[in-house]
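Colleague: Show me how the following folds:
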Amino acid sequence: MENHTASYIAMPAAEGQTEAFAEFLAGAAPIVRETEPGTVLWFALQADDTLAIFDIFADEEARDAHFSGAVAAALNQNADALVDGGWDDGVVANINNSDVLSVKAPVNLYTATTATYIKLEAAPGKGPELAALLTAAGPIVADTEPKTLFWAALQIDENNFAIFDIFADNSGREAHFAGQVAGLLNEKAPELVSGGWDDGVLANVHNFDILATK
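Modeller: Predicted coordinates for the structure are as follows:
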């Protein structure tokens, strides 16, 4: 999966449309399963009035197929009603594409109830070192974190990175943040992450409930 690509889109629900938007995304999962073989993983997520999609693709062609597929078309058609900012400002403007650096392969996906997305900006000149740390972290998560059901390190561009992971419950998330990889990132953050641990990592943690999964 290290050669795969990913996308993350956080979208604010239009006023009074949070429940309808959540139902729309939850209902999209079967369509993704049936029509998008190149979409390897797909998650619909919710944090209060913010809805999000995180997905991983086999390659760029699969990502292009996803964004020209039935779910994207339906979201485009309904965005003016469901998304604050509509299609252009509420969806397209919030797309973050990335390359997958390292993963813990998914296990027991359909038991997952909660997810975390963390965006990291490398300190000046430290992009390659942060990329190396995140790349090396995947096997550590796989070997030491049974409650982390999936984990991915992502590179958005030369200086921007992200981590996405899912858990069966909050105890899994707590174990992850008390684990070896979090400890290593905490130790190295003052050197490698703009803002250090508190302002560069913890301040950028976004926790979500999982609505649906492919």
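Colleague: For the rest of this, base every contact and every neighbour count on C-alpha atoms.
Modeller: OK.
Colleague: and the gap between Gly195 and Val91?
Modeller: In this structure, Gly195 and Val91 are separated by 28 Å, where distance is defined by CA to CA, to the nearest Å.
Colleague: And Phe67, by the same measure?
Modeller: Taking CA to CA as the measure, Phe67 and Val91 are separated by 11 Å.
Colleague: what's the answer for Ile156, then?
Modeller: From Ile156 over to Val91 the distance is 17 Å, taken as CA to CA.
Colleague: repeat for Ala26
Modeller: In this structure, Ala26 and Val91 are 17 Å apart, going by CA to CA.
Colleague: And for Gln155?
Modeller: Here the distance between Gln155 and Val91 works out to 20 Å (CA to CA).
Colleague: just Ile53 next, same as before
Modeller: Applying CA to CA, one obtains 10 Å for the distance of Ile53 from Val91.
Colleague: what sits in contact with each of the two?
Modeller: Overlap between the neighbourhoods of Ile53 and Val91 consists of Ile9, Ala10, taking contacts as CA atoms under 8 Å, 6 or more residues apart in numbering.
Colleague: The closest residue in space to Glu158 that isn't next to it in sequence: what's it in contact with?
Modeller: Closest residue to Glu158 in three dimensions, ignoring its sequence neighbours and counting by CA to CA, 6 or more residues apart in numbering: Gly127, at 6.1 Å. Neighbouring residues of Gly127 by CA under 8 Å, 6+ apart: Glu158, Asn159, Asn160, Leu192.
Colleague: quick one more, to check against the first:
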Amino acid sequence: MPSSEVSLALFVPLISKGDKVTDVAQFLGAGYDLVQAEPETIQWFGIKYADHAPPTFAILDTFRAEGGRAAHLGGKVAEALMANAPALLAAGPEIAQPNVLANKVVEGDKSRTAGLGNGLRVMLTAKPEKVQAVKEFLIGALPLVEAEKETLVWYALEFPGTNGFAIVDFFAGESGRNAHLSGKVAEALFANADALLASPPDIVKFDVVAASVKV
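Modeller: Have a look, this model is predicted:
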């Protein structure tokens, strides 16, 4: 199955002011246009959490090397975000710089969502003594994900210096998301959650606002 040689990411939740939800979505659409000029930004996603209060969006992007991530942080998308944050956002933004432990990426089409419609964001907090075990679990889950034809993009992320991890995955539509939630990865995660995690997985459904996917 396809994968992408990315090793680094940025994950940026964006908490919208209540009257600025449409404006934040439009900002992410503009971010899509800007990121096309960044050859070292390999994948870029603008997403909106579903049925979430306060209204929350996020940006996830991936890179092959630190130079690419640094270029993005010093580039036009980040500049525009910081310039517009006071008007659009209720807080932040807080920019996390996770490592990519494992990934599956099927190259998208040429539309502004790359053929992706929705996804899941799963935050995981490992027990202090189980950090390495969680890392190994996520890396070991990749073959299960590769067997899921409707899981088009999947990342296992590690937040360095913390007990935090995340899974972020994308699907064309609701059938793919439902299949993943009832599949072997989810089954294995919940079977091991009590032993490995300090708290239950925090699962949020999201819709894709814009996506640029290359491998």
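Colleague: Give me the TM-score for these two chains.
Modeller: Here the TM-score for the pair of chains, by TM-score structural alignment, normalised by the length of structure 1, is 0.88; 200 aligned residues with a CA RMSD of 1.5 Å.
Colleague: circling back: tell me which of the contacts of Gly127 of structure 1 fall in helices.
Modeller: Members of the contacts of Gly127 of structure 1 lying in helices (criterion: DSSP state H): Leu192.
Colleague: Please identify the buried residues of the lengthiest strand in structure 2?
Modeller: The strand that spans the most residues within structure 2, counting by DSSP state E, is strand 202-213. Across strand 202-213 of structure 2, burial judged by 16 or more other CA atoms under 10 Å covers Lys205, Phe206, Asp207, Val208, Val209, Ala210, Ala211, Ser212, Val213.
Colleague: What of stretch 149-163 of structure 2?
Modeller: For stretch 149-163 of structure 2, the neighbour count (16+ other CA under 10 Å) marks Glu150, Thr151, Leu152, Val153, Trp154, Tyr155, Ala156, Leu157, Glu158, Phe159, Asn163 as buried.
Colleague: Just the ones in strands from these, please.
Modeller: Checking the buried residues of stretch 149-163 of structure 2 against DSSP E, those in strands are Val153, Trp154, Tyr155, Ala156, Leu157, Glu158.
Colleague: Could you save these as JSON lines and add columns showing distance to Glu5 of structure 2?
Modeller: Formatted as JSON lines, those follow (distance: CA to CA, whole Å):
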{"residue": "Val153", "distance to Glu5 of structure 2": "13"}
{"residue": "Trp154", "distance to Glu5 of structure 2": "13"}
{"residue": "Tyr155", "distance to Glu5 of structure 2": "12"}
{"residue": "Ala156", "distance to Glu5 of structure 2": "13"}
{"residue": "Leu157", "distance to Glu5 of structure 2": "14"}
{"residue": "Glu158", "distance to Glu5 of structure 2": "16"}
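Colleague: nearest to Leu81 of structure 2, of those?
Modeller: Leu157 (22.8 Å; CA to CA).
Colleague: now the helices for structure 2?
Modeller: Taking DSSP H as the criterion, structure 2 carries its helices at 21-35, 66-73, 76-88, 131-140, 142-146, 174-181, 184-196.
Colleague: which helices and strands does the first one pack with?
Modeller: Put plainly, it is helix 21-35 of structure 2. Under the contact criterion of 3 or more CA pairs under 8 Å, 6 or more residues apart in numbering; DSSP states H and E, the helices and strands touching helix 21-35 of structure 2 comprise strand 43-49, helix 76-88, strand 202-213.
Colleague: Tell me the mean distance between that helix and structure 1 once they are aligned.
Modeller: With the two structures superposed, helix 21-35 of structure 2 lies on average 1.0 Å from its match in structure 1, counting by mean CA distance after the TM-score superposition for structure 1.
Colleague: Trace the residue nearest to Glu158 of structure 1 over to structure 2, please.
Modeller: Here Gly127 of structure 1 is matched to Val131 in structure 2, going by TM-score structural alignment.
Colleague: Would you mind measuring from the counterpart of Ile95 of structure 1 in structure 2 to Phe27 of structure 2?
Modeller: Alignment of Ile95 of structure 1 against structure 2 is given by TM-score structural alignment, with Ile95 as its counterpart. Using CA to CA, one obtains 17 Å as the distance from Ile95 of structure 2 to Phe27 of structure 2.
Colleague: what do you get for Gly176 of structure 2?
Modeller: Relative to Phe27 of structure 2, Gly176 of structure 2 is positioned 27 Å away (CA to CA).
Colleague: Alignment lookup: Met82 of structure 2 to structure 1.
Modeller: Taking TM-score structural alignment as the criterion, the aligned counterpart of Met82 of structure 2 in structure 1 is Asn76.
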